[in-house]
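>>> Take a look and give me a structure for this.
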Amino acid sequence: MLAGLIFAIEDATDRPGTLAATLPFGGMTLLEYQVRLLAGAGVEQVFVAVGRMTPALLAAVGRASERDIQVEIVRSAEEAAEKVGDEAVVLVLADGLVTTDTVIERMASGGAEALLVTSDPESAAAIERLDMKDCWAGIARVSGRQLSVIANMPADYDFQSALLRVSVQSGAEHIALTAGQERAGHLVELSAEALSARSNGVLAALTERRTNWADRWVFTPIARLALPELVRRTIPGWSLRVGAALFAAVALGLALYRMPGAGLAVSLLSVAFLATGAAMAALRGEMKRADTLELAITGLFAAMVAATGWASWDAIADWTPVVLSIAAIGSQVLVERVPARPRRWWASPAAHLLILTPLALADYAEAGLAVIAIYAFGTLSAAVEAMREKP
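Below is the predicted model:
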């Protein structure tokens, strides 16, 4: 079994009496964010090691337990050892740790004991020196047996430090924290003000889920600007979904009313709402919802291209626009199903809408359909070739 152990003992440096684990972070508390990361890595049960109970901590644990993962509070190493079991693999997160899915997944991928380390003692991720070279960077992979060893130590031992020392003595592997991971937001922070600033950085990193040129240069910057403000104002995720649905309905109505250019322009607003909503869902650990929202962009693309093809057919009484729309939709759907790593220049639903919109506004909808059909087919060919190169 893969379990998680989060330390929630230290007070915030700028808010005496408030546990750092209960400080706001990314629209939730830091503790809830840490639980989300562990759940995403496949952890089945999370234990929160505490020194004292506070109403904010209890509330955070209650909310975290709603994520289909069991979260329990433990007050000592003895209690943790009893509940975890000797055969379990435990992923340990330090008090005040901020990190990303990539780092957590890397540490959760092995079975043997391991410590995430940094060789820079001045790094914001450095917590405690392990030897002359390395400092602990806030994540450890330990065994349940090691928790049992600490349980037999004197009661005045510091739980986190003792666990670290036992791991070192057992010869745990040192896994280096990379510069890229640190730039992405991995650090230990006990200040409410600093956590707020770092929250925006993590929010920005989540908008990088989609790497196509249209997303990277158009919709990702929009999400990066909007998401921190939405989180700060505690705007619910459903409001973005409602906004996207309303814009999509207006867009389809305009296209079917023989105004495809105006409809496509409005559909871009719906895509922006969906992309931002997907990033917010990813932040909150709702990965299925994030994937669903990204799938909705594909559905909107198909609906708008089909409506544009129909409107063009109705205007010129020629089946060519319909055939081109079917070719574009069919090719792009196949692209989405090819398990090849996307390249930045490849076609995507959002890219097609960006290309088609100005051409339709200029009354060249048929030419726009031809362009995106060729683009989708070219991307499909490249995707198939990529699979042939690396079967």
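
>>> make it CA atoms for all contacts and neighbour counts henceforth
Noted.

>>> Figure out the length between the terminal residues of stretch 111-130.
This stretch, stretch 111-130, spans 21 Å end to end (CA to CA, to the nearest Å).

>>> Distance from the chain centre to it, please.
24 Å (CA atoms, centre = their mean, to the nearest Å).

>>> buried sites along that stretch?
Neighbour-count burial for stretch 111-130 flags 113-119, 121, 125-127, 129-130 (criterion: 16 or more other CA atoms under 10 Å).

>>> Mind putting those residues into CSV with secondary structure and distance to Arg183?
CSV is the format used below for those (DSSP: H, G, I helix; E, B strand; the rest coil; distance: CA to CA, whole Å):
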residue, secondary structure, distance to Arg183
Glu113, coil, 25
Ala114, strand, 22
Leu115, strand, 19
Leu116, strand, 16
Val117, strand, 15
Thr118, strand, 13
Ser119, coil, 15
Pro121, coil, 16
Ala125, coil, 11
Ala126, coil, 14
Ile127, coil, 17
Arg129, strand, 21
Leu130, coil, 23
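
>>> Let's compare: structure for the following, please.
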Amino acid sequence: MLTALLAAAEGVETPALQPVAGVTLLEHQVRRLVAAGVERLVLLTGEWPVTLAAPLGRLRADHIAIDAVRTLADAADRLAASPRVLLVAEGCLPDRALLDRLAAAAVPTIATLPDAPEHQDWERIDAQARWAGVALIDGSRVIEAASMLGEWDPVSTLLRRAVQEGAGRLMLDAPPLLAMDAGSAAAAEAGIIRGTREAHEGWAARWIEAPLVEWSLPLLFPRSIEPLWPGALAALLALGGGLAAVAGLRWGMLVPLLAAALLRLIGRRLSAVQARALPHAQIIARAGDAGLVLASLGLGLGLMRDTGQWGWLLLGALLPLEMMLTALQRRANAWGGGVGEPAWLARGDELPWTLLPVAVVGGWKAGLAGLCGYAAATLAFQLRRGWRLMR
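Take a look at the predicted model:
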């Protein structure tokens, strides 16, 4: 079982309670540790700050229990039987990759940084290295440290004992995020936002939506917006846009679909920032798909009424069929080992952004025909890719 020991300095000024991206730093630390497979968390608090109750309550609401203790001796009672304990420094926010590497290392192991001027905020452990804020130790060592602690800092004491035992070292190229005060918390917040960028995003999400989302997220953090709310609003707007298309309101269709795409990304990024699963993510995604299907059929139906040509309705039905076949082939390609898709491929969120300039310049007929051609080219690419993987 993997356990974690975190420290929070005494008093209300502890970095553990520093606001970062809408919640406390402690909540970010805990959620990242849980996502990395930590099953038990022990928080060393010293004198209990009253303000600690709120973040612990939010964590308990998500079924994350933390054992808060006042002294290292109390922590030792809980950690003695744990052969693998992740020690996390106050203010340090390690990413998932670092936690995974350290959890797989031999005990004891210390994450380190070169002793360079740019790393002066990190604790020096010898003439060549500084501690990067995370270490893997044996729980039995906590008992030994508690028995001789005196007035020493508990985390530094555990770290020094690991160094004296010749602990292995995991040298890092770049330090983890560190939030010790308001200034460093703002830098950590920007780093957290950058870290939630999705590698599989298409061109619209990457170059149009992402800048807007990253501008809006800091405005949402002080309001403690839950990821569910932008996701739920996106679902309603997508369905509303689809119904507007059936009613013949073409701009009433496109504008809500564009807003829904932005809100879906905001919900996903908020969820990633908080290291929490997006509630009802499948329902939100299905509502977005249903809105696009209704919009395509509604646009084709309206153009058929305008021109008297049933082929437009056929195109309106063909577009969602092409996208469905593309999604199935994409999954098959992923199972076959295909990775690294080009950004230009058609995805659900790309369709409204593609339709916008084409409809403005060439009209709605050109817009629907262009979307069908775009989806057909994407499907052909995926089929060709699947054939190559099979071979």
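
>>> which residues in the second structure form strands?
Using DSSP state E, the strands of the second structure run over residues 2-7, 19-20, 23-24, 40-44, 67-69, 84-88, 92-93, 109-114, 129-137, 168-171, 177-178.

>>> so the last one aligns onto which residues of the first structure?
What it means is strand 177-178 of the second structure. Strand 177-178 of the second structure corresponds to residues 187-188 in the first structure, going by TM-score structural alignment.

>>> post-alignment, the matching stretch versus the second structure, mean distance?
On superposition with the second structure, the mean distance recorded for stretch 187-188 of the first structure (mean CA distance after the TM-score superposition for the first structure) is 3.0 Å.

>>> Which residues does that stretch contact?
With contact meaning CA atoms under 8 Å, 6 or more residues apart in numbering, stretch 187-188 of the first structure is reached by 94-99, 124-127, 137-138.

>>> What of stretch 115-128 of the first structure?
By CA under 8 Å, 6+ apart, the surrounding residues in contact with stretch 115-128 of the first structure are 107, 129, 133-141, 167, 172-177, 182, 186-189.

>>> Could you do stretch 267-278 of the second structure as well?
Stretch 267-278 of the second structure is contacted by residues 21, 28, 31-32, 35, 192-193, 196-197, 217, 226-231 when judged by CA under 8 Å, 6+ apart.

>>> Please apply the same query to stretch 200-213 of the first structure.
The contact list for stretch 200-213 of the first structure, computed with CA under 8 Å, 6+ apart, reads 26, 100, 184-185, 216, 220, 223-224, 227-228, 276, 279, 282-283, 342-348, 351.

>>> The nearest residue to Ala343 of the second structure once chain neighbours are set aside and Glu209 of the second structure: what is the separation?
Distance criterion CA to CA, 6 or more residues apart in numbering; nearest residue to Ala343 of the second structure, sequence neighbours excluded, is Gly202 at 4.6 Å. According to CA to CA, Gly202 of the second structure and Glu209 of the second structure sit 10 Å apart.

>>> okay, and the common contacts of these two?
Shared contacts of Gly202 of the second structure and Glu209, defined by CA under 8 Å, 6+ apart, are absent.

>>> that older thread, after alignment, which residue of the first structure pairs with the residue nearest to Ala343 of the second structure?
Aligned partner of Gly202 of the second structure by TM-score structural alignment: Asn212.

>>> mind checking how far its match is from Tyr157 of the first structure?
51 Å.

>>> Same drill for those two, tell me which one is more crowded.
Legend: neighbour count by other CA atoms under 10 Å for Asn212 of the first structure and Tyr157, higher for Asn212 (21 against 13).

>>> about what we covered before: among the contacts of stretch 200-213 of the first structure, which ones are buried?
26, 100, 184-185, 216, 220, 223-224, 227-228, 276, 279, 282-283, 342, 346-348, 351.

>>> so who does Val384 of the first structure touch?
Remark: with contacts taken as CA under 8 Å, 6+ apart, Val384 of the first structure is in contact with 338, 340.

>>> and the gap between it and Gly378 of the first structure?
In terms of CA to CA, Val384 of the first structure sits 10 Å off from Gly378 of the first structure.

>>> just Val89 of the first structure next, same as before
Distance from Val89 of the first structure to Gly378 of the first structure, by CA to CA: 47 Å.

>>> Out of those two, name the residue with the larger neighbour count.
Remark: of Val89 of the first structure and Gly378, Val89 carries more neighbours, 24 against 16, as counted by other CA under 10 Å.

>>> Counterpart of that one over in the second structure?
With TM-score structural alignment as the criterion, Val89 of the first structure matches Arg84.

>>> per the alignment, Leu25 of the second structure corresponds to what in the first structure?
By TM-score structural alignment, Leu25 of the second structure lines up with Leu30.

>>> now do Val213 of the second structure
Alignment note: Val213 of the second structure maps to Ala223 in the first structure; criterion TM-score structural alignment.

>>> in stretch 143-160 of the first structure, what counts as buried?
For stretch 143-160 of the first structure, burial by neighbour count (16+ other CA under 10 Å) applies to 143-148, 150-151, 159-160.
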